[in-house]
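Participant: structure for the following, please:
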Amino acid sequence: MESAASSPQRARAVGRGDKMRAVVLAATITELTKGGYAAMTVDGVAQRAGVHKTTIYRNWKDSDSLVADALTKHFAVEVPIPDTGAVESDLRELACSVVTTMTSEAGQALLATVLAEAGRTPKLAEVKDAVFGDRFRRAEIVVTRAVERGELPPDTNSTELLKTLVAPIYFRLAFTGERVDETTAGQAVRVALAAAHAGALPAA
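Facilitator: As a prediction, the model looks like this:
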C-alpha cells in the first residue's frame, strides 16, 4: 500500500461524483476479497481507493452501508440480465453467469462474506437481504417476458422461480463444496422450468 503522505495527490486523481464512488466501491470489493468482512476497515478502503476517509463518510453513513452498496453494484454488473428471446436460454445464461461469478476468487470471498458473517452480524444480514433482493428484482424481467410469450404459466411467481434456479448452485458452493459448472446450470434450469410448468411456483 502507498503511504499516507501520497494520499492528497491520489485523492485529486480519483475525482468526484460517480467516478469517485466507482473507485471506492471497487476498493471495497478488493478489501473484502483479500481480507474478508471482519478485517475490512474504512481506513483500508480509503487508502486503497486514494481518497480521504471523510470522503467515504460523506457518501456512506457507515461501513455496512458501504459494503451493501459495493456488493449490490458488483453483483449487478457481474451477473447481467440476458434477453435471448426464449426462457430456457435466458435462464441458462443467467445460471451460467452465476456459476462463473461465484466460482471466481472474488465471488467465493464475497459469498463467504454475505453468508458466513451474516449470522454473527445483524447489520450484515440486512446487507445480504438487500443484495439478494436486488438480484431477484433485476432478474424478474426474464420471467415476465416468458409469461408474456406464453412460455410460462401466467401466475408464475418470478422470485420463487429464480430462487429455484439458483438454489442448487448456491447449495453446492456454500455447503457441500461440490463442483459447479455448465452442467449444474443446465440441471438447475430444467428443475426450475419443470416446477413452473407443474404449477408449483404460483404467484402469492
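Participant: make it CA atoms for all contacts and neighbour counts henceforth
Facilitator: Fine.
Participant: list the contacts of the residue sitting nearest the centre point of the chain.
Facilitator: Centrality entry for the chain: nearest residue to the mean C-alpha point is F75, 2.9 Å, by CA atoms, centre = their mean. With contacts defined as CA atoms under 8 Å, 6 or more residues apart in numbering, the neighbours of F75 are 131, 135.
Participant: quick check: longest helix of this protein.
Facilitator: Counting by DSSP state H, the longest helix found in the chain is helix 122-148.
Participant: and this one, please, so the two structures can be compared:
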Amino acid sequence: MEQETRLTESQPVPHDHAATPGTLRPGGRTAKVRRAVLDATQDALADTGFHALNMDRIAASAGVGKTTVYRRWGSPVGLVTDLLHDMAEQSLPAADTGGLTGDLRANAELVRDTLTDPRMGAVFRAVIAAAACDEECARALAAFYRTRLAEWAPVVTRAAARGEIPEGTDPVELLRAVSAPLYYRFTITHEELTGAVTERAVTAALAAARDGAFLRE
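Facilitator: From the prediction side, this is the model:
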C-alpha cells in the first residue's frame, strides 16, 4: 500500500490508458502526480542519462508511490514517452517577426538555446540516445518533432504568400534544413553551436528555398 505522505492519484488510471502514456490530460491531484514524476524524470535524464533511469528512484524523487509510477508509466520508456508529449505541449509558440529571415533565425536560435542549455541539452542527448535503441522512444521523439514542425509551419506559408519564397514550398522540409546542421553538430561531431553556425544554417536554408529546392513534388 502506498504511504499516505506521498502523492497519490485520486482515482486509478484505466489499464488501457496506462499502456499509452501521455494520452490523458488529467486535472487536480492526478495532474500534480504527473508533473512531479515528469520533473523527476527530466532531472534524472539530465543527471545520469536514459540507461540509468530507475523507476523506484523516480518515484522516491517525485514523492510518489512506486505502485502509481509502475501502474501508470510501466517502464522507463513510458516515462520518456510521456515526458516528450509534455515537452511538445509546453514548447514556446512560433515567432512572427514579419519576415521569413527573422522567423527562421528565431527558430534556429530556439534550437541552439535549447541544445546548449546545460540541463535541456543533457535531456535531449539522453532522449536521442534512448530513441536510437528503442522503437517506442523513437516514435515519441518523432511525434515531438512533428508537433514542433507543425507549430512553425505557418511562418513558411506566410512567407510564400508574401512572395519571399516560391508557392508550394514544403514548410517541414525548409524547417528541417534549418535545424539539421545544428543537430548534426550536437549529436555527431559535438562541435560548438555558435551564433555563426546558426546564421549559416538560416542563410543556406533560405537560399535553397528561394531556388525552389523545397518545392513539393
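Participant: hang on, the residue nearest to the centre of the first structure in a strand?
Facilitator: No: counting by DSSP: H, G, I helix; E, B strand; the rest coil, F75 of the first structure is not part of a strand but helix.
Participant: now the longest helix of the first structure on the second structure. Mean distance?
Facilitator: On superposition with the second structure, the mean distance recorded for helix 122-148 of the first structure (mean CA distance after the TM-score superposition for the first structure) is 2.2 Å.
Participant: onto which residues of the second structure does that helix map?
Facilitator: Aligned by TM-score structural alignment, helix 122-148 of the first structure corresponds to residues 135-161 of the second structure.
Participant: so for that stretch, what gets flagged as buried?
Facilitator: For stretch 135-161 of the second structure, a neighbour-count test (16 or more other CA atoms under 10 Å) marks 137-138, 140-141, 143-144, 147-149, 151-153, 155-160 as buried.
Participant: one more: stretch 148-161 of the first structure?
Facilitator: 151-154, 156-161.
Participant: as a markdown table, those with distance to A49 of the first structure would be great.
Facilitator: Below are those laid out as a markdown table (distance: CA to CA, whole Å):
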| residue | distance to A49 of the first structure |
| --- | --- |
| E151 | 46 |
| L152 | 46 |
| P153 | 48 |
| P154 | 47 |
| T156 | 44 |
| N157 | 41 |
| S158 | 38 |
| T159 | 35 |
| E160 | 38 |
| L161 | 38 |
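Participant: secondary structure added to the residues you listed, as JSON lines?
Facilitator: Formatted as JSON lines, these follow (three-state DSSP):
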{"residue": "E151", "secondary structure": "coil"}
{"residue": "L152", "secondary structure": "coil"}
{"residue": "P153", "secondary structure": "coil"}
{"residue": "P154", "secondary structure": "coil"}
{"residue": "T156", "secondary structure": "strand"}
{"residue": "N157", "secondary structure": "coil"}
{"residue": "S158", "secondary structure": "helix"}
{"residue": "T159", "secondary structure": "helix"}
{"residue": "E160", "secondary structure": "helix"}
{"residue": "L161", "secondary structure": "helix"}
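Participant: what's the match for A27 of the first structure in the second structure?
Facilitator: Aligned counterpart of A27 of the first structure in the second structure: A40 (TM-score structural alignment).
Participant: R190 of the first structure now?
Facilitator: Match for R190 of the first structure (TM-score structural alignment): T203.
Participant: now that match: which helix or strand?
Facilitator: Assessed by DSSP states H and E, T203 of the second structure sits inside helix 195-210.
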